[in-house]
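>>> Have a look; sequence and predicted model below, questions after that.
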Amino acid sequence: MFSRISGQTSLQLCPGPQASLHGCFAMDFDPGATLGQAFRDMQVEAEPGHGAVLDLVLDEGMGTFGPPPDDRRPRLAWGQGPEGLKLSLCFDSGAIAPVSARDFLEKICLVLHALAESPDRKCDEIALIGKTASGLIPDLSKPIPGCPQESAARSFFEIARQHGEKAAVVGDAHVYSYDDLSGVTRLLGGKLRAAGLRPGDVVAVRGVNSFGMIAAILAVIATGGVLVTIDQTLPETRQALIERISCPRFLIRVGDREEPTGASNTFFTPDWPSRQTLQQLLAGSPPVEEVLFTPEDDSSAYIFFTSGSTGEPKGVLGTHRGLSHFLTWQRGAFPLGPGDRAAQLTAMSFDVVLRDILFPLTSGACLHVPPRELLLDPRRMLKWFHDNAITSMHVVPSLMKAWLQSRVDGRPFASLRYAFFAGEPLTDTLLSRFRDLASDRTRLINLYGPTETTLAKLFNCVDAVEPGVQPVGNAQPGADVVVLHDRRRLCGLWETGEIAIRTPYRSKGYLANDDLTQAVFRPNALSEDPDDLIYMTGDLGRVRSDGKIEIFGRMDSQIKIRGVRIEPTEIEDLLLRQGGVRDAAIATRVDANDNKILLALVVAEAPLPPQEEGAQANRLREALRAELHPAMVPARFVFVESLPYLPNGKINRKAISALDLDTQENKRDHRAALGESTKEEGALVAGLEGILNTPIDDLTKSFVEMGGDSLSHIQASLVVEDVL
């Protein structure tokens, strides 16, 4: 019968109260099977008056052929019409969107046509993209239109000219105007130019979140240097590693006092200058024209580091063009201006600190910098939001979740206009709690995009909170986002594959690593332009029938903790260099507060008595703390006899994730080791064990030795307050 399928199969939708099922069709064939084999395995029942009828289960994004859970069901019928095969679908229009139903029928047509033409074709070679899907999925053969923009530095100086006397930065009991910030920026830029800075020279800026750090960042961007931020709170070994990999020609130190080095390529600026010091600095500021650099399309702007699978962090080289594109889009979509107050929450070691700083400062808003210790004190932090009437912020969901676990008085986010969430899945439970503490006019925006494609390339304005994890939305202007199967075939609606981003505003790839750059930036097969590249994110996702992208997780072993991308092999390699370690693997668990934590599974060179495991774990923890970002230090160290491996010699991470690492017997042993304790001590131990997801056998240990980190510190402080 399939040989008679015409080229113009007609479709007919019959909406009605036929079923209460929800969703749309997805291929559920063996991808290696041929079409002929797949259809021979299907059971088709005939009905009087129809050529054939197929009963379907339509389950959201995971459609399968088979009996539904009750007698009411969508009905797909086909018969011969004047123009060829005619398909009809009866469905519940209140439960299934018509666009999903039409896309379903179009998929069936595509499969049937492919069956008639090539019955030996593999199932996973069929592109399930009909007319409905093609209206929602970008055409990769079409060029991406350019977006008008100006450089971030020029935008800042223009805002400073217009609003010179208005507040630009507030922090540490100081208020600095746009004139102040522009003046110090020009002073540092003039020093760099006088020292021989050329466009493209790498300039490292070492310090912590402060007025001086912000001015130094602006100075490097304004003069055409390539910015590298070195967060002074990182371990010294980590700071030295970043400096070694980036090879800066100049260094700007930001701090509370100058330490003369005698080096002609090193400069100093105070973090929070007094008014007297500020006046002295401003006296030597050159005009804007003497420091401002006009970037080309490919001019490099910054280097930020992500975790690397080779044991060293990877430097990602960003461009002025990409930075300007993002800021131009964000200012247009979410306008700020004088009178707005933005929170600067992101640490200096992450690329997203640029949107924290530059979004408000190229808009005329005021940037408020909280003391870093406040981030670990939820009640004081929420009070800070209220007292400063913050109107805009970027935040990682896990940090917000930790803050909201405290007892909250009033509505600390009542003044908030924009809440940008990024770095982790955004859940309905978090947003429901957050909405109770914000204003009805607060807009919730979910951002998505890796460092490699510049800050963010997808956004979702959450007008109505959906159950579960929120979608990451649609692409910004200037970007295409698709889902690919095996990195080659476009996926249709609701078909799961790898999220891929196409944009001319991407980064240049990885510093001094062309092989890795070429592995993830793939040529667009539908374009003759060699610079038309598509970045493979490694994230699994799908396109919904409303065009929004949903994200499910990673295709590889990469992990995200508190918004930080982590390659397990970087931690494992460092563990294997420690004495007494024969083998090691990194895994994740979800603790009692639904937070993801890192676990280190360690095989010792020689069997360790249980009483010595704690001391060895502390030694390993301190060794990692000396070299890694804090988010990369495991919360728990579990000693095992051996690790599971695959036949190819790689660690079997799926088997590791299934290991039962918690037994009541171990917990009883550890609890017994504490001996007699007061009621308060018992409550404290129980609370800390719930937070750290590990037994506590010694209350004389520091919180860090117990496996605590910055996020669990917030939760622990709440437990201590409640108990004591």
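Cool, got the structure. Numbering: from 1, shown residues only.

>>> hey, let's count contacts and neighbours off CA atoms from now on
Noted.

>>> pretty sure Pro568 is touching Lys560, no?
No: at 10.2 Å, Pro568 does not count as touching Lys560 under the criterion of CA atoms under 8 Å.

>>> Which helix or which strand is home to Leu188?
Assessed by DSSP states H and E, Leu188 sits inside helix 178-194.

>>> Would you mark the buried spots in that helix?
Within helix 178-194, the residues scored as buried using 16 or more other CA atoms under 10 Å are 178-193.

>>> For that helix, which helices and strands make contact with it?
helix 152-162, strand 167-171, helix 211-223, helix 275-282, helix 288-291 (3 or more CA pairs under 8 Å, 6 or more residues apart in numbering; DSSP states H and E).

>>> who wins for proximity to Ser406 among the ones you listed?
Comparison of these against Ser406 by CA to CA identifies strand 167-171 as nearest, at 24.3 Å.

>>> Please name every helix or strand in contact with the closest one.
Applying 3+ CA pairs under 8 Å, 6+ apart, we find strand 167-171 packed against strand 174-177, helix 178-194, strand 366-368.

>>> Show me how far that strand is from its chain's centre.
Distance, stretch centre to chain centre, for strand 167-171: 28 Å (CA atoms, centre = their mean, to the nearest Å).

>>> okay, now the one to match up with it:
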Amino acid sequence: MDVTLNNTAADYPKEKPLYALFTESVQQYPDKTAISFQHRRLSYNEVNNTANRIAKVLLEQGIKTGEIVGLALDRTPEMIISLLAIQKSGAAYVPLDPEYPKDRVEFMLEDSGAKVLLTQQKYKGHYAGNTIELIVEDVLAQSAGYSTEEPGIDVKGDDLAYVLYTSGSTGKPKGVQIAHHSLVNLMLSLQNKPGITNADKMLAVATISFDIAGVDIYLPLSCGAEIVLADALTAKDGRALLDIVRTQGISILQATPYTWRMMLEVGWNEYLPIKVFCGGEAMAKDLAARLIPLSKEVWNMYGPTETTIYSIIKHITSEEDITIGWPVANTQVYILDEQMNNLTNGEIGELFIGGVGLSWGYLNRPELTDERFIKNPLNDNPDDRIYKTGDLAKLKPDGDIVYLGRIDHQVKVRGYRIELGEIEFNLGKQDDIKEAVVIAREDTPGIPRLVAYLLLKSGKTGMADVEQISTWEKALLAVLPEYMVPDDYVLLDIIPSTPNGKIDRKALPKPDYSHINRSGEFVAPVTENEKLVASIWQEMMGLQNISKNDNFFKLGGRSLVAVKIMARIEQETGVRLPLATLFEHSTVEQLAARLDLGDEAISWDSLVPIKPQGSKMPLYIVHGAGLNVLLFNALAMNMDDEQPVYGLQAKGINGIDEPLDVMEEIAANYVEEIINHDPVGPYALAGYSLGGIIAYEMAKQMLAMGKDVKMLAMFDTYAEQTQKFDSKAKKAFDKVWLLIKQIAYTPILMLQDPKRAIEYKLRELRKRIAKIGQKAIPVEKKQGYSAYSNEIHERSLAAQRNYELVPVDIAIELFRAKKKTFYMDDFKYLGWRPYALKGVRVHDIPGEHNTIFAPPNDKQFGRVLQACLDEAAK
């Protein structure tokens, strides 16, 4: 099988340097746009001419073929142009992301022996080292009058193109050396599959310190396509990326699963004609299931930096068949056991890769190079080497390769390859830490977290102090990029071990996420927006008791969570904030204050968290005719501690929003709020009095959406059918007939509870008198709830009078007050039996219509309701 698998031989111009593919595009498409960036558009000619001029300045500095040039530039067209210029000078480049720690960048400059550092004015003098510092703004000005002819340096395919540093297991990054011909081979192979033409637009989002950036840049430039370059902030913002894809005709986007999830979280739900290149870490089944119907093609791309970006690719057409596929051109793949036997029968082994994409090895690390780049045991050629990936894999019967994870402790988090040993090494250098073990956990699906388990010299266990964590993080950030700093710290008294004495990483405990990295003492949120922000953070980050002073980043917040938070804030408030807002407003209090600036009045949301905490299926209760959801509080407090309860209050009680008077619209408003709060479900709905009718329509709408409505409850609601389709004669007859029945039933009410019957009749009489008075003397509107409650009440009753009940395929839990204070045609089922096609189950509760929530009735009501909820949730 391996012979067929490795039948990848293809002709390619091995003698050409990488930039030659670009210059061929320049000759063929001189006036076509090569790079778009914000409002700038640069043609192939403009890019080439500028690159040639910069290359000549580098040559004036004495740069020779094979020497190293460091590049530390922000994400602008000049970054890409400078990469081409360095190649044209004959030098190899070391990509340095300015967002990386200063010490780490300086280590790369020193270790690589970079002769020149090409950077920009804002970073002038920032990095120490034995390099000649060139400022790109000065270089562009200096070379403005230079000839745009090619520099004429003879660069060959066997020359070095770049040195890219990856995380190192011994505590130091290691530089991977890649030759020009390896990149040329990959670009030509990718032109064929997955495929790209000069008509494509490719959105570039990867940092240049991540090897996949090479595909972002050189693949489109190799064939006359257009690069749409995203700046650093946009590249981290799923909403901004989605907007670009939608509006700028993007046809190819390469990103990690982490970035694809960010885009899906912010509302990507329509088909977009793009090719999805998914690389950097393993593709999950659920991610594939979401991407396939929304895009033109989905490609799973696999490869270590040491074998030139991508070595194996697969067109994914079903989430049930996720593999990494087959090798790219001129690439050999082997799955070997510990004895170096070739496993072609589907057994699991370690993945080894050979071919023209193989790196020269690690710069200045011959021992590590010899360890990872070994002689191919399957042939006698002493010069044929293969790379030991450390990944587990197996072959399917059809030859596809299935990726099965890591052998060692190298992990992928948020698309970055991380040697956990490097983090452990740097933690171990802290004075108070005796031993450190770091693992990657994914206790919340889709949100990986780095967790550090520590033994302290002091013997302290449990939670680390805020000051301790701050000290450790400061030390780590000085030498490691942000993505390698642990999210959580757990203090242990012993590191668990296996019987043979090795660390038992599987036995490391799950952190207590409710007490993580807090900023001092708990201070409760006070304002509405503080409470809103805190509740959103709690839900999205899986934490409890968020303080107004808690910092998003110290809580372990990352981009994917930030996207979800900002999307939820937009849903709840209508205010759309960029992700960058979190850098300046990183606490609950600060972000809430920023939201305050965007609103002219307090937002009165319909969804009211009465008792939002709890792990059980939430219950959403719709207000009654009095519009007051506060009365549900006592009921909620008598339910299980883990039972969340939310109330729904009418639109318009702030005196600004127009009240609704159509039942379908009222229900749709509440449904929208519930789904914004919980898009997945399942759902339990309830309504009191008039609210029961609204809840019935809500359930009808949610079922039509395909939502899982586990329970629909009526709190003493009567199913009164509309008379709007009846003739005037029938309406008059029914009115008189109802009055007769009510009068006839009065003696029964008097016998059961004379005092209550009299009170009820007097209250109804007062209502009628008050209504007549309001018509005679209009009341001036005032600010606040009470001024608008009557108007909303009347509109709600109008909505009920015009609402036609129709049968729905659902069951109803009917909570019926034991005491009757008025006549009903159907005392047993309160009129619901014709409309609940799955039946009506009756629960008698103490009290009468207006007192079922009052003590002591609330206790029994709460117990019965909780039992129904628990049964429904099964």
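Looks like it came in fine. All of these numbers come straight from a predicted model, not from anything done at the bench.

>>> Quantify their similarity with the TM-score.
Their TM-score after superposition, calculated using TM-score structural alignment, normalised by the length of the first structure, is reported as 0.73; 570 aligned residues with a CA RMSD of 3.1 Å.

>>> who wins for proximity to Leu197 of the first structure among the helices and strands packed on helix 178-194 of the first structure?
Minimum separation from Leu197 of the first structure across these (CA to CA) falls at helix 211-223, 8.0 Å.

>>> corresponding residues in the second structure for that closest one?
The aligned range for helix 211-223 of the first structure in the second structure is 77-89, by TM-score structural alignment.

>>> which other residues reach the matching stretch?
18-19, 35-37, 47-48, 50-56, 58-59, 63-65, 69, 71, 73, 92-93, 151, 153, 155, 161, 217, 229 (CA atoms under 8 Å, 6 or more residues apart in numbering).

>>> what's the neighbour count on the nearest residue to Gly462 of the second structure once chain neighbours are set aside?
Leaving aside its chain neighbours, Gly462 of the second structure sits nearest to Leu491 (5.1 Å; criterion: CA to CA, 6 or more residues apart in numbering). Counted with other CA atoms under 10 Å, residues neighbouring Leu491 of the second structure total 20.

>>> quick one, helices of the stretch 601-750 of the second structure?
Under the criterion DSSP state H, counting those that start in this stretch, the stretch 601-750 of the second structure contains helices at 632-637, 663-677, 690-704, 728-752.

>>> er, the stretch 401-550 of the first structure I mean
Counting by DSSP H, counting those that start in this stretch, the stretch 401-550 of the first structure has helices at residues 428-436, 514-520.

>>> Tabulate those (JSON lines), appending mean neighbour count and distance to Lys548 of the first structure.
Formatted as JSON lines, these follow (neighbours: other CA atoms under 10 Å; distance: least, CA to CA, whole Å):
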{"stretch": "helix 428-436", "mean neighbour count": "15", "distance to Lys548 of the first structure": "17"}
{"stretch": "helix 514-520", "mean neighbour count": "13", "distance to Lys548 of the first structure": "23"}
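
>>> Let me have those in CSV, extended by distance to Ile144 of the first structure.
Formatted as CSV, these follow (distance: least, CA to CA, whole Å):
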stretch, distance to Ile144 of the first structure
helix 428-436, 34
helix 514-520, 20
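
>>> Report the contact partners of Val254 of the first structure.
With contacts defined as CA under 8 Å, 6+ apart, Val254 of the first structure is in contact with 205-208, 212-213, 268-271.

>>> Which of the helices or strands spans it?
Element membership for Val254 of the first structure, per DSSP H and E: strand 250-255.

>>> Please work out the angle formed by the directions of the following helix or strand past that strand and helix 211-223.
Where DSSP H and E defines the elements, the next helix or strand beyond strand 250-255 of the first structure is strand 266-270. Orientation of strand 266-270 of the first structure against helix 211-223 (axes from the mean of the first three to the mean of the last three CA atoms, to 10 degrees) gives an angle of 130 degrees.

>>> ok, average deviation of strand 266-270 of the first structure from the second structure?
With mean CA distance after the TM-score superposition for the first structure, strand 266-270 of the first structure departs from the second structure by a mean of 2.6 Å once superposed.

>>> Can you pull out the residues in contact with that strand?
With contacts defined as CA under 8 Å, 6+ apart, strand 266-270 of the first structure is touched by 212, 216, 250-258.

>>> again with stretch 683-701 of the first structure
For stretch 683-701 of the first structure, the surrounding residues in contact (CA under 8 Å, 6+ apart) are 591-593, 635-636, 666-667, 670-674, 706-708, 712, 715-716, 719-720, 723.

>>> and for the helix holding Leu188 of the first structure, what span of the second structure is it aligned with?
Using TM-score structural alignment, the partner range for helix 178-194 of the first structure is residues 44-60.

>>> Would you mind getting the average deviation of that stretch from the first structure?
Stretch 44-60 of the second structure sits 1.1 Å off on average (mean CA distance after the TM-score superposition for the first structure).

>>> gap between that stretch and the chain center?
On CA atoms, centre = their mean, the centre of stretch 44-60 of the second structure falls 40 Å from that of its chain.

>>> my guess is Leu582 of the second structure meets Val588, correct?
No: Leu582 of the second structure lies out of contact with Val588 (CA under 8 Å); the separation is 9.8 Å.

>>> So the two - more neighbours on which side?
Val588 (26 against 19).

>>> check contacts around the more buried one.
Val588 of the second structure neighbours (CA under 8 Å, 6+ apart): 525, 530, 533-534, 547-552.

>>> would you turn those into JSON lines with distance to Glu467 of the second structure, neighbour count and secondary structure?
As requested, the contacts of Val588 of the second structure are exported to JSON lines (distance: CA to CA, whole Å; neighbours: other CA atoms under 10 Å; DSSP: H, G, I helix; E, B strand; the rest coil):
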{"residue": "Pro525", "distance to Glu467 of the second structure": "23", "neighbour count": "21", "secondary structure": "coil"}
{"residue": "Glu530", "distance to Glu467 of the second structure": "25", "neighbour count": "24", "secondary structure": "helix"}
{"residue": "Val533", "distance to Glu467 of the second structure": "25", "neighbour count": "25", "secondary structure": "helix"}
{"residue": "Ala534", "distance to Glu467 of the second structure": "23", "neighbour count": "26", "secondary structure": "helix"}
{"residue": "Ser547", "distance to Glu467 of the second structure": "17", "neighbour count": "21", "secondary structure": "coil"}
{"residue": "Lys548", "distance to Glu467 of the second structure": "18", "neighbour count": "23", "secondary structure": "coil"}
{"residue": "Asn549", "distance to Glu467 of the second structure": "15", "neighbour count": "19", "secondary structure": "coil"}
{"residue": "Asp550", "distance to Glu467 of the second structure": "14", "neighbour count": "23", "secondary structure": "coil"}
{"residue": "Asn551", "distance to Glu467 of the second structure": "14", "neighbour count": "21", "secondary structure": "strand"}
{"residue": "Phe552", "distance to Glu467 of the second structure": "17", "neighbour count": "22", "secondary structure": "coil"}
